[in-house]
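In: quick one, structure for this:
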Amino acid sequence: MNNKVKKLRELNVELLRIVLMIMIVCHHFIMRGRGLHLLYTSGSTNINDDALQGLFMDSFLIMTVNCFIFISGYYGIKFRIKTILSLLIQTITYSIGIDILFDLFTTQHTSFDTILDGVLSIANGQWWFITTYFFLYLLCPFLNLAKKNLSKFQFLFILGVFTTINFIIGYTLDPNPLGVLNGYSLFSFICIYFYGQAFSAHLDFKKGKLFYLSLYVICSLLIFGLFFIGLKYVSVGFAWKAFYYNNPLVLISAISFFFFFKKLKISYTGISFFSSSVLAVYLIHEHPKSADFITSNLNKFATDYKVGSVYLTYLIIAVCLFLCCTFIEKIRLAVTGPFLNYLMAKFKLDRLDEKLK
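Out: As a prediction, this is how the structure comes out:
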């Protein structure tokens, strides 16, 4: 592959990562700001037109996590000890830092338990996505061996088994021993990672941008349609299954969205400045105290200062939040980067990378 094509591909993916993170922020805004998370957790059937409008918008956003993991599988995670340490330092910094910041403006005091929870933020699942992705990352040197060493038939056979467990039995029956957890699980991430590898090495659908965009829109509409029909004719529990991450429609929507962006030609190299901070945006706005603050204040703010519709206001706030978090992350990197480099040089940790290739 020549350098020009590689550069275009990378910029396409970097833009996609930015868009996905803004969509994730909007998803959280809709669920919390409109109180939809309470409808889900309570199992309430009192879902009015405002809630349905929010869920209609969310049906276009729910595929974002799957799309992130599909990207990782498609291009393959390159195992680096430095990346692992960087993620640990990043999560600890934001976990403890945000706790301290909120405590400064409240009557609460930062305790030893708060510090310990911050140090163990990945292990204790403070951010479910980070915990799951971290262990996916640790497994990637061995997951990547499947694409390298298995025949096409062997690889697709394993993918078929994974699909049956995660997207068929796990979605329809969800037996506890399988541990699928509606797609919020390491197994589900591994399955989607394998889908990315399958499309990278064994599956090739040569379609245009319009096809993939149309498929994404159709799947999103079907997700909402499944919810609406389930709510009206089956049960509220069945209806919410439409928004599970292991809903096959959510997976197809994610894959279509990825290939739509893959077909784009992007030349603005400044994208990389922002795309490198997408994880920080997630960590900052999904910290438990940040999330509680958003839940308590977002909807009132978006209603009082509405620009057009409340959903357009959410989008504007999400973009502004992304920009602010990007600059916060650049400052954090300037502070913690030298410490990371010191650890790598002092203990010669990069030697482990070679052993796991």
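In: hey, let's count contacts and neighbours off CA atoms from now on
Out: OK.
In: who's in contact with the spatially most central residue of the chain?
Out: In the chain, the C-alpha closest to the average C-alpha coordinate belongs to residue 65, at a distance of 3.2 Å (CA atoms, centre = their mean). The contact partners of residue 65, by CA atoms under 8 Å, 6 or more residues apart in numbering, come to 24, 245.
In: how close does it get to residue 322?
Out: With distances taken as CA to CA, to the nearest Å, residue 65 is found 17 Å from residue 322.
In: residue 194 too?
Out: On the measure of CA to CA, residue 194 and residue 322 end up 30 Å apart.
In: those two: who's more crowded?
Out: Of the pair residue 194 and residue 322, residue 194 is the one with more neighbours under other CA atoms under 10 Å, namely 28 against 25.
In: okay, and the residue nearest to that one when sequence neighbours are not counted sits in which element?
Out: Leaving out its chain neighbours, the residue that sits closest to residue 194 by CA to CA, 6 or more residues apart in numbering is residue 73, at 6.1 Å. Under the assignment given by DSSP states H and E, the secondary-structure element containing residue 73 is helix 64-75.
In: so how far is the following helix or strand past that helix from its chain's centroid?
Out: Remark: after helix 64-75, the chain's next helix or strand is helix 81-104, criterion DSSP H and E. A distance of 18 Å separates the centroid of the chain from that of helix 81-104, by CA atoms, centre = their mean, to the nearest Å.
In: I'd like the structure of this one too, to check against the first:
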Amino acid sequence: MKTRNSAFELLRIIAMFMIVLYHSVFWGPLNQITSLSTNRIFAQLFLVGGKLGVNLFVMISGYFLVTSKAKIEKVIPMWKQVFTYSAGFLVIFFMINRGNVNIKSLLRGFFPMVFNEYWFVTTYLMLYILAPYLNRLIKSLPSRFLLRLIVILTVVISILPSIFQNQMAVSNLGWFILLYIIAAYLRLYGVPSKLIARHFNVWFLAISAALLYGSIIIMDLASLKFTVFKGKELHFAGQESILLLCFSISIFIWVMNITPFSNKFINRVSALTFGVYLIHDNEFIRPLLWQHLVPEKLLFRSSMYPISIIGITVLIYIITSFIEWIRQQVHFRKRG
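Out: Below is the predicted model of the structure:
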């Protein structure tokens, strides 16, 4: 049995934490409060973290799947896990308050992958099904042609949409495929030799982060004087952003360069991350969490907002991890 590299498992944990933090802002007061403030800038930075977390999650999959066999049987445990939470929460909330359950909710609850209950799961499932064919294509191309393909896809799927936001037909699946191919290239061929200069990745990481987060602050300041920039603060920080893509790649390369190590605790917590996502972003849990249990609109006006919302995110992560741990204990006990 191969030893798991805990550096990537830790990256998976951090990525999921950023996704939960992103949802705390996305479903919170950011869209209702438009005046520029320090808290609004922090909220915008947290939003970027969610997209970054998704990128890293997909890249980790591409990095490992390209050298392994993607089997359709492996989809079954994932389907069971998704169905357990989607159908389980549906039944619970139907028993509590039938008025919140309608036909659409029933369809999404019992057929979560088909009716896009979780957009990430639906897209990831499609990517997983395509993985064997993507792997054949990736391995059949010489490294230089594969690198050219990455450049072409990056221009079409990332650079052009970064300029003409919402004007390009870029799907979540297309974006996932680009991330998959990039990670697969890094696994098979490493960082291109021209880029392996001393301290290159440190500078790459620092510059890409500065450009990404700097673009948000610059657009915020520009919106104060020019109304055309209102609502465009995250123009260069969207999912297809070339700046976000560069930042994602720089972090991924940095983790690749960490000396491999194994830590049982990190590996165990990492195995709970998917459950954390399924619980906290369920359509019934989401409003309960962000509209009732977490008074974020009050927190947003506090000078302690950044620290408070990070602390709440940690608490949510721990509780949902514990729930997923219980589910796994029950599941594996039944199998045993």
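In: which position in structure 2 aligns with the residue nearest to residue 194 of structure 1?
Out: Residue correspondence to structure 2 (TM-score structural alignment): residue 73 of structure 1 is matched to residue 62.
In: over to residue 97 of structure 1?
Out: Using TM-score structural alignment as the criterion, the counterpart of residue 97 of structure 1 in structure 2 is residue 88.
In: swap in residue 316 of structure 1?
Out: Alignment note: residue 316 of structure 1 maps to residue 311 in structure 2; criterion TM-score structural alignment.
In: what helix or strand is that match located in?
Out: With DSSP H and E as the test, residue 311 of structure 2 turns up in helix 305-335.
In: now do residue 287 of structure 2
Out: Under the assignment here (DSSP H and E), residue 287 of structure 2 is part of helix 285-287.
In: that helix vs structure 1, mean deviation?
Out: In the superposition against structure 1, helix 285-287 of structure 2 averages 1.7 Å from its aligned positions (mean CA distance after the TM-score superposition for structure 1).
In: kindly name the residues of structure 1 that line up with that helix.
Out: If you align by TM-score structural alignment, helix 285-287 of structure 2 falls on residues 290-292 of structure 1.
In: quick one: buried residues of the matching stretch?
Out: Going by neighbour count (16 or more other CA atoms under 10 Å), the buried part of stretch 290-292 of structure 1 is 290-291.
In: so who does residue 45 of structure 2 touch?
Out: Residues in contact with residue 45 of structure 2 (CA under 8 Å, 6+ apart) are 213, 216.
In: can you tell me the SS state at it?
Out: Local secondary structure at residue 45 of structure 2 is given as helix here, using DSSP: H, G, I helix; E, B strand; the rest coil.
In: next: residue 125 of structure 1.
Out: Applying three-state DSSP to residue 125 of structure 1 yields a three-state assignment of coil.
In: packing partners of the helix holding residue 311 of structure 2?
Out: Packed against helix 305-335 of structure 2, as judged by 3 or more CA pairs under 8 Å, 6 or more residues apart in numbering; DSSP states H and E, are the following elements: helix 6-26, helix 38-65, helix 273-280, helix 296-300.
In: and of these, who's closest to residue 83 of structure 2?
Out: Among those, the nearest to residue 83 of structure 2 by CA to CA is helix 273-280 (9.7 Å).
In: what does that closest one contact?
Out: Helix 273-280 of structure 2 has contacts (CA under 8 Å, 6+ apart) with 12-13, 16, 20, 81-82, 85-86, 118, 285-286, 289, 316-317, 320-321, 324.
In: swap the cut-off to 7 Å and go again
Out: Contact with helix 273-280 of structure 2 is made by 13, 16, 82, 85, 286, 317, 320-321, 324, as judged by CA atoms under 7 Å, 6 or more residues apart in numbering.
In: before we move on, what about stretch 7-20 of structure 1?
Out: Applying CA under 7 Å, 6+ apart, the external contacts of stretch 7-20 of structure 1 come out as 64, 261-262, 264-267, 271-272, 275, 278.
In: which of those residues has the largest number of neighbours?
Out: Result: residue 64 is most packed of these (other CA under 10 Å), 26 neighbours.
In: does it touch residue 25 like I think?
Out: No. Using CA atoms under 7 Å, residue 64 of structure 1 is not in contact with residue 25, being 10.2 Å away.
In: quick one, helices of the stretch 151-300 of structure 2?
Out: When secondary structure is read from DSSP state H, counting those that start in this stretch, the stretch 151-300 of structure 2 shows helices at 160-163, 172-189, 200-225, 242-256, 264-270, 273-280, 285-287, 296-300.
In: export those to CSV and append columns for distance to residue 151 of structure 2.
Out: Rendered in CSV, the data for the helices of the stretch 151-300 of structure 2 read as follows (distance: least, CA to CA, whole Å):
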stretch, distance to residue 151 of structure 2
helix 160-163, 12
helix 172-189, 10
helix 200-225, 17
helix 242-256, 12
helix 264-270, 32
helix 273-280, 31
helix 285-287, 38
helix 296-300, 41
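In: which of the ones you listed sits closest to residue 144 of structure 2?
Out: helix 172-189 (10.1 Å).
In: return the set of buried residues in the closest one.
Out: Buried positions in helix 172-189 of structure 2, judged by neighbour count with 16+ other CA under 10 Å: 173, 175-187.
In: residue in structure 2 paired with residue 276 of structure 1?
Out: In structure 2, the residue equivalent to residue 276 of structure 1 is residue 271, according to TM-score structural alignment.
In: so what's the residue count around that match?
Out: Here the number of neighbours of residue 271 of structure 2 (other CA under 10 Å) works out to 18.
In: so it versus residue 241 of structure 2, what's the distance?
Out: In this structure, residue 271 of structure 2 lies at 29 Å from residue 241 of structure 2, with CA to CA as the measure.
In: what's the match for residue 143 of structure 2 in structure 1?
Out: Aligned against structure 1 - with TM-score structural alignment as the criterion - residue 143 of structure 2 pairs with residue 152.
In: which residue packs closest to that match, ignoring adjacent ones?
Out: Closest residue in space to residue 152 of structure 1, ignoring its immediate chain neighbours: residue 202 at 6.5 Å, by CA to CA, 6+ apart.
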